[in-house]
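Trainee: following is a predicted model, sequence given first.
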Amino acid sequence: MYKLLIAEDVRLIRLTLECSIPWSDLGIELLGSAENGEEALVRMEQEVPDLLLTDIGMPGMSGLELIEAARARFPDIKCLILSGLNEFEHARQAIKLQVLEYVLKPLDPSELEAAFARAVAELDKERWERRELELAGRTTKEKLPHLSGALQPDEWAGSLKKVKLAEQALEVMNVGFRKRDFALSDVAAAVGLSERYLNRLFKEVTGTTINHMIIRLRMEEAARLLKDPLTKIYEICDRIGYADQDHFRESFKKQFGLTPTEFRNTFL
């Protein structure tokens, strides 16, 4: 249920709004109504609504001023206007304030219901997108335990597609990193993106490049294999796609601060 606050200075209209609209059927909980903008702001401080329906022509603080003040304090609030003023300037200001709906008086309950149905659909969409972003973020961090935090949760809005593409690229790397000469070009071809764009996107999401991730995956696999004393180091090189043992030794030490032999000895 989404919470709604009404701001309307005419008592009869307030009562009509409260009683003539089946709010619960629309998925809305009516918090109550205020007779002016100042009172509405006080009510919002006590309990923040998801939706605000306000008249424009109220004494003191106008509805547009109320919306501007409310959005400054509560940026996520969705606002709808009920007005007897069919003037372009008011409509223009409403658009500037990102008002969802502009409903004209005299009040038509069916029109108002339709407007709130659209508002609820918009809130449902945003809620779903937030859940998807949070899930994508958790999944990405699970798959990338060394994630540097380059992309924080509150920065994921609008980045779901990028996160999904980065996850797809990571899946390709998890399958292919053991192949000799496996590189950025193979990952880009698999996900259907240019090498430059994919590398930039992957770094934006994870904080590291494709090539560095391939090396990391290889070194982590090598560390796992080194725990088995019966597996020869040259065999490990071959299994993770390295032809040169010196190159492998250098990469491993850079990753873990120990040579492969020193790392293995810590488990003996």
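Mentor: Nice, I can see it.
Trainee: please make it C-alpha for all contacts and neighbour counts, starting now.
Mentor: Fine.
Trainee: tell me which helix or strand comes right after the longest helix belonging to the chain.
Mentor: Longest helix of the chain, by residue count under DSSP state H: helix 109-143. The element immediately downstream of helix 109-143 (helix or strand, assigned by DSSP states H and E) is helix 160-176.
Trainee: just how off-centre is whatever helix or strand comes next after that next one within its chain?
Mentor: Counting by DSSP H and E, the next helix or strand C-terminal to helix 160-176 is helix 184-191. Centre-to-centre, helix 184-191 and its host chain are 26 Å apart (C-alpha atoms, centre = their mean, to the nearest Å).
Trainee: and the longest helix of the chain, what other elements does it pack with?
Mentor: strand 101-104, helix 160-176 (3 or more C-alpha pairs under 8 Å, 6 or more residues apart in numbering; DSSP states H and E).
Trainee: most tightly packed of those?
Mentor: Among these, strand 101-104 has the highest mean neighbour count (mean count of other C-alpha atoms under 10 Å), at a mean of 20.
Trainee: what comes into contact with that one?
Mentor: Residues outside strand 101-104 that contact it (C-alpha atoms under 8 Å, 6 or more residues apart in numbering) are 79-86, 91, 94, 111-112, 115, 119.
Trainee: comparison target below:
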Amino acid sequence: MRVLVLDDEPLELDQIEILIHDHFPTWVVKKAQNYTEAMEVVDRSLQEDQPMQLALIDVKLPGRNGLEVAEKIKARIPQIDFIVVSAFQNFDYAKKSIQLKVVDYLVKPVIEKEFVTVLQSYVHEHPEYEIHSEVVQKMIRIVQSSYQDSLKLSDIAKELHMNANYMSRLFSEEVGKSFSDYLLGYRIEMAKSLLVKHKDWSIQRVAEDCGFNSQHYFSTTFKKLVNQTPKAFRK
């Protein structure tokens, strides 16, 4: 797991880094105290083809709202998730949170037990981020960068010069779900973001932009996984 921690207070940064290393020793943590440093970390991770996967961002930063920074980061890394940290308990960011994929909130001062619980919950929902196999990591990166295209495991196997059956079995063992189920779920997550971000887009356009050839299949799948139709979710 590659994590960006953005906070203008050095002591807070160090505390969060220590907590992560104590409880999630395999995670890579990058720290930033302002917008410029954060974007440098983001751009460097993209240059190295190792994009940040999770960002912990303080809402109140000097001269900038933390969610504005999150928006800039998401423009670079659409698949990134956010955990928002704030000294205030009144979070009035519902629509923006859906758009930015804010998965949870933490209130300052950060309490170790609550912090660990939030991250453990996140890992439980995203078991793929605890993967150590380079093959499966490559498969996930391909999904995240090419989910809009017609992706087939057989094509990825050819690209990686590997046996498709072996890759399928390895993916299922490490991620806990089949490759096709993971791809489908990822496309739906991207669709949820687009439905909120682009109110003027038709359902057909959202479906096509997320790799679905059929609006009917998209709507049926969306309702099955989200328990709402795309139209109802958008409201």
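Mentor: Received the coordinates, thanks. In this text the structure is predicted, and so the values were computed from the model without any measurement.
Trainee: can you give me the TM-score here?
Mentor: Put the two chains on top of each other and the TM-score (TM-score structural alignment, normalised by the length of the second structure) is 0.52; 149 aligned residues with a C-alpha RMSD of 3.9 Å.
Trainee: quick one on the thing from earlier: could you export the helices and strands packed on helix 109-143 of the first structure to TSV, including columns for distance to Phe263 of the first structure?
Mentor: Formatted as TSV, these follow (distance: least, C-alpha to C-alpha, whole Å):
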stretch	distance to Phe263 of the first structure
strand 101-104	65
helix 160-176	23
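Trainee: so for Ser185 of the first structure, which of the ones you listed sits nearest?
Mentor: Across those, Ser185 of the first structure has its closest neighbour in helix 160-176 (11.2 Å, C-alpha to C-alpha).
Trainee: hmm, what's the outermost residue in the second structure?
Mentor: Most distant residue from the mean C-alpha position of the second structure: Asn163, 28.2 Å away (C-alpha atoms, centre = their mean).
Trainee: please name the nearest non-neighbouring residue to that one.
Mentor: Nearest residue to Asn163 of the second structure in three dimensions, chain neighbours excluded: Ala157, at 6.0 Å (C-alpha to C-alpha, 6 or more residues apart in numbering).
Trainee: neighbours around that neighbour, how many?
Mentor: Neighbourhood size, Ala157 of the second structure [other C-alpha atoms under 10 Å]: 17.
Trainee: spit out the contact partners of it.
Mentor: 163-164, 167.
Trainee: where's it relative to Leu183 of the second structure, distance?
Mentor: According to C-alpha to C-alpha, to the nearest Å, Ala157 of the second structure stands 15 Å off from Leu183 of the second structure.
Trainee: same deal with Phe115 of the second structure?
Mentor: For Phe115 of the second structure relative to Leu183 of the second structure (C-alpha to C-alpha), the value is 29 Å.
Trainee: cool, and Glu173 of the second structure?
Mentor: Taking C-alpha to C-alpha, one finds Glu173 of the second structure at 16 Å from Leu183 of the second structure.
Trainee: wait, which of the helices and strands packed on helix 109-143 of the first structure is closest to Glu134 of the first structure?
Mentor: The nearest among these, by C-alpha to C-alpha, is helix 160-176 at 9.3 Å.
Trainee: and the angle for that closest one with helix 109-143?
Mentor: Orientation check (axes from the mean of the first three to the mean of the last three C-alpha atoms, to 10 degrees): helix 160-176 of the first structure against helix 109-143 gives 30 degrees.
Trainee: which strands and helices lie in contact with helix 160-176 of the first structure?
Mentor: Using 3+ C-alpha pairs under 8 Å, 6+ apart, helix 160-176 of the first structure sits against helix 109-143, helix 184-191, helix 195-206.
Trainee: again, only using 10 Å
Mentor: helix 109-143, helix 184-191, helix 195-206, helix 210-226 (3 or more C-alpha pairs under 10 Å, 6 or more residues apart in numbering; DSSP states H and E).
Trainee: can the ones you listed go into TSV with extra columns for distance to Gly57 of the first structure?
Mentor: Shown next, in TSV, are these (distance: least, C-alpha to C-alpha, whole Å):
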stretch	distance to Gly57 of the first structure
helix 109-143	18
helix 184-191	55
helix 195-206	47
helix 210-226	58
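Trainee: among these, which is nearest Phe256 of the first structure?
Mentor: helix 210-226 (8.5 Å).
Trainee: could you tell me where that closest one falls in the second structure?
Mentor: Under the alignment (TM-score structural alignment), helix 210-226 of the first structure falls on nothing in the second structure.
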